[in-house]
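>>> What shape does this take:
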Amino acid sequence: MLRKPSVLLVNPWITDFAAYDLWAKPLGLLLLGALVRESGCRVFFVDCLDRHDPETNGREGVLPARDDAFGTGKYPKTPIPVPEVLSDVGRPFFRYGIHPESFRKKLSALPRPDLVCVTSLMTYWYPGVQETIAHIKDVFPGVPVWLGGIYARLCPEHARRRSGADRVFSGSLPQAAKALKALFGDGFKETPAWHSVAHAPPPAVDLVEKPLYGPLLLSLGCPYRCPYCASSVLQPERVTFSARRLFQSLMELYEHAGVRDFAFYDDALLVTGGPVLRELADQVRRHGLCVRFHTPNALHVNAVVDGGWSRLLLESGFVTLRLGLETTRFERQKKWGGKTDLGMFFRAVDALRRAGFSPDRIGVYLLAGVPGQTPEEVAEGIEIVRNAEAMPYVAEFSPIPGTAVWPKAVALSAFPLEEEPLTHNNSFFACRRPDFTLDDLDGLKWQARDARRTLKAVGPTIPNGGQASAFSAP
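Prediction:
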């Protein structure tokens, strides 16, 4: 009988000025784990961003983690030197996640793997990826380390030069399956799901130790092509998963881990995943599940209005909503895809408020710092959202390779965007200019925080249609 190949999955550290666990699990890595396991491999998982690692919290020099509402919270963090290119931000810099000694201890406790797969998120978090891979190679010399994820996809040449990985993947799942087959031979069974991800098994969420929330993904891709967004670059093909598959994933966490909070990771939840969401919501209601749903990614305003979603969202257990307004200027709304306008936004907020959502549950994203924007435009948007009795959140523009606005950002910025991904950091604001400075951006973020404090003073409520038990804490 063939020996089963062993694959270790690793979620790396974050290095940044700020990071927060807003329902952030490496769903792509866990999906890879499910595919590899279905293909006959043993799979292990180490999460460098574990908030409850006993070997980290309480250790000298580490600022401990903190639990907040609905499974979110602060990561443990350790101060590290600020990279020179980011030094003018004037803020401390951290490595977020478990202590390196704890990481090495976790690695050493595992059987020697045949392959280590590391994921990556933001392009400017690559120093955390570098350090993660360096420790892996030290503990498991000679074991191949493959890197995938967003940084690997958007900056493949930089990742090949700087990450330390033996192989950087920026291609498709079939290409990954071919590489795994070449590595493992007959020990790897290439299943049809590698060529049709819509039929893939649910992500291997069972690998997450003591989860506080569950990640859900109804669909991949987005029908829009916003000039500042990399969704169409990272996922050009649109895929919708079955409600049965999603309910299976939800029930795994609900019954076996006691999870009650679930976050949707879709780029266009109500647009591409709407029919599946209705079916999933119906199953949740029929089984009488006490769950809370959250949408950290923006919901499309036009879908909220046109799809009549407000009452269904309330009745299905949605607690945290985020709407994507982006800007209140009509001409810019047209240039950015024509997804919404102010009239539609007001109707969406009104519908949500009438359904029973309180202001503290309706967040609204406004972009700040996109080339061509002014601070006045963003400030105006914050006040419009405040007056609509919704919570404004400033989303600082980050230049992303491959997007339509990337060439303009490169031309505008005084910093080496093409050579140094650290300059993509939204806190660094590489596209600053005399009429939109770093101080202007900070001032807008404070203005938005003040607006949220004002609305919270009204008094938070959990929308429940009078049925508090359906949303009670576990």
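>>> Could you use CA atoms for every contact and neighbour count after this?
OK.
>>> Contacts made by the longest helix anywhere in the chain with the rest, please.
Counting residues, the longest helix in the chain under DSSP state H turns out to be helix 438-456. Residues outside helix 438-456 that contact it (C-alpha atoms under 8 Å, 6 or more residues apart in numbering) are 359-360, 368-369, 375, 378-379, 382-383, 386, 389-394, 396, 428-429, 432.
>>> Check the offset of that helix from the chain's centre.
Taking C-alpha atoms, centre = their mean, to the nearest Å, one finds helix 438-456 lying 23 Å from the centre of the chain it belongs to.
>>> cool, and stretch 368-375?
The gap between the average C-alpha position of stretch 368-375 and the chain average comes to 23 Å, counting by C-alpha atoms, centre = their mean.
>>> Which residues in it does the neighbour count mark as buried?
368-371, 373, 375 (16 or more other C-alpha atoms under 10 Å).
>>> Among the residues you listed, which lie within strands?
Among the buried residues of stretch 368-375, the members found in strands (DSSP state E) are A368.
>>> quick one, what contacts L22?
With contacts taken as C-alpha under 8 Å, 6+ apart, L22 has the following neighbours: 72-73, 296.
>>> quick one: it from G363, how far?
Relative to G363, L22 is positioned 14 Å away (C-alpha to C-alpha, to the nearest Å).
>>> In strands, which of the contacts of helix 438-456 appear?
Of the positions in the contacts of helix 438-456, 368, 391-394, 396 sit in strands, assigned by DSSP E.
>>> for P202, what are its contacts?
Neighbour list for P202: 31, 34, 245-246, 248-249 [criterion: C-alpha under 8 Å, 6+ apart].
>>> To compare with the earlier structure, here is another sequence to fold:
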Amino acid sequence: MKFLIVNPWIYDSAAYDFWLKPMGLLYISAMLKKQGHQVQFIDNLDRHTKGIEKYKKPKDKYYGTGKFYTKTVEKPKIINFIDRKFKKYGMPEELFEEKLKSIGRIDGIITGITLTYWYYGGKKTVEKIREFYPDTPLFLGGIYANLYPDHSRKTFNDLNTHIINGNGVQSLNQVLKYYNTEMINDYDWFEEILLDYSEYKKISYAVILSSIGCPYKCTYCSTPNMWRFKYKSLDKIRQELGMILKNHPNIKNIVFFDDAFLLRPDLEDMLFMLKDFNVNYHLPNGIHAHRINQKLSDLLKEAGFKIIKLGYETSNPDMQKKTGNKVTNLDLMNAVKCFKQSGFDMKNIGAYIISNLPGQKINELYEAIDFCLDLGINPNINEYTPIPGTKDYLELIEKNILPKNTDPLLLNNTYIPYWWEKGISKQELEKVKLYLKQKKKAIENERI
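Here you go, the predicted model:
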């Protein structure tokens, strides 16, 4: 059978290719091929896709990251009150149409949506697909479909879309069952399947996973609800990296998108192994600071790791305990001390701070910023998003702090400060961001 897999556009007020690759769809592609099916792949977020030069010359920036092609579009009515431009990020519509025209006959279409508030981009993508394939079975999965099954069915009902729940083999078997074709045996897909980047003709980085899931149960995070923590064997990681770099020898940046990269028991062996590949490695997902010691820090440096983000979230000790007890201020201090001793470029070391956590006070943000800057690392402010199924979300609903049926678009972390009266206001957050900008500029001026 012949399948078309499509990674949808992003519709938002802000988006950047900070190593974004549709890992779930790439795994689905590889599993379908393993079953003997044909797959064609269109990634609307591929900045180097064939034909893009007619619209914008692709340009890589920091370690392969870069800006998407964008177009300002009309806002959905529900966010008309938001004083921000609304844009479509990704492949120009005309180019997407050209690619759809070239596909020919197919038996099924698969797409997926990750961030829940990006569903609007998924809908617009499916609408465009339906102009060319009005009757072909179309399946939608991903984090959005899992966390918002009812909303998904309602939103995509008029587009004759099958909503797929679950992940890995479980989700794909729902597609195969529809066709009464051979289903996948219950093998360990994460261990056996190697990420399939064969559809990318030019690529400046690759994203991989050495593990999935996380044993911690942070109150704001949905990962433990979706995945059981497990890690890929070293042999398979070596095989996967070798295959990717053989097929794409120009790749110089490998990005690990693990949620718990440091928690595997054979971590030191893996870091020794990674030294065999002459590439830069990056950890953008917020590693666990309490796991860092001098030996691990040295091994990370020797292996070639460059950008490392630490999961800090808040400087308030009570809030640290309440949200999951995964980090303390002392943990962050010790980790940074180790990185400095190892000789890391400290401009590449950052710590995530979550703004608008339930119950958070505005002064906590200023304290967290000062703490990070005093340590010599970059604070990265991430606005909080309530995610269905998490402890925080359930408490917000139970206490009537958040309306139960709030549209996911309104829960976009950029938009929440515009309307959520129980949180930190847009004006207060703008002051925090200005404070951070001015402090960083003052530090840079001192270095001159």
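>>> For the buried residues of stretch 368-375 of structure 1, which two are the farthest from each other?
P371 and P375 (11.3 Å; C-alpha to C-alpha).
>>> how do the contacts of L22 of structure 1 look in structure 2, which are kept?
Here is what carries over to structure 2 from the contacts of L22 of structure 1, by both residues aligned by TM-score structural alignment, their matches' C-alpha atoms under 8 Å: 72-73.
>>> Present the contacts of L22 of structure 1 as CSV; the columns should include neighbour count, secondary structure and distance to L321 of structure 1.
Output for the contacts of L22 of structure 1, formatted as CSV (neighbours: other C-alpha atoms under 10 Å; DSSP: H, G, I helix; E, B strand; the rest coil; distance: C-alpha to C-alpha, whole Å):
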residue, neighbour count, secondary structure, distance to L321 of structure 1
T72, 18, coil, 15
G73, 17, strand, 18
P296, 19, coil, 7
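>>> what's the closest of the contacts of L22 of structure 1 to L154 of structure 1?
Closest approach between these and L154 of structure 1, by C-alpha to C-alpha: P296, at 22.3 Å.
>>> Aligned counterpart of the closest one in structure 2, please.
Taking TM-score structural alignment as the criterion, the aligned counterpart of P296 of structure 1 in structure 2 is P284.
>>> corresponding residue for F81 of structure 2 in structure 1?
Under the pairing rule here (TM-score structural alignment), the equivalent of F81 of structure 2 within structure 1 is D88.
>>> you'd agree its match is in a helix?
Yes. With the criterion set as DSSP: H, G, I helix; E, B strand; the rest coil, the secondary structure at D88 of structure 1 is a helix.
>>> Measure how buried it is and give me the count.
Here the count is done by other C-alpha atoms under 10 Å, and D88 of structure 1 has 11 residues near it.
>>> Next one: it relative to S413 of structure 1, how far apart?
Note on D88 of structure 1: its distance to S413 of structure 1, by C-alpha to C-alpha, is 15 Å.
>>> same question, I150 of structure 1
Taken as C-alpha to C-alpha, the spacing of I150 of structure 1 relative to S413 of structure 1 amounts to 22 Å.
>>> Repeat that for P375 of structure 1.
To S413 of structure 1, P375 of structure 1 is 17 Å away according to C-alpha to C-alpha.
>>> next one: A430 of structure 1
Between A430 of structure 1 and S413 of structure 1 the distance is 6 Å, computed by C-alpha to C-alpha.
>>> and what of L246 of structure 1?
Counting by C-alpha to C-alpha, the gap between L246 of structure 1 and S413 of structure 1 amounts to 43 Å.
>>> okay, the two: which has more neighbours?
Between L246 of structure 1 and S413, counted using other C-alpha under 10 Å, L246 has the larger neighbour count: 21 against 17.
>>> how near is the counterpart of P111 of structure 1 in structure 2 to E98 of structure 2?
Residue mapping for P111 of structure 1 onto structure 2 gives G104, with TM-score structural alignment as the criterion. G104 of structure 2 is 11 Å from E98 of structure 2, where distance means C-alpha to C-alpha.
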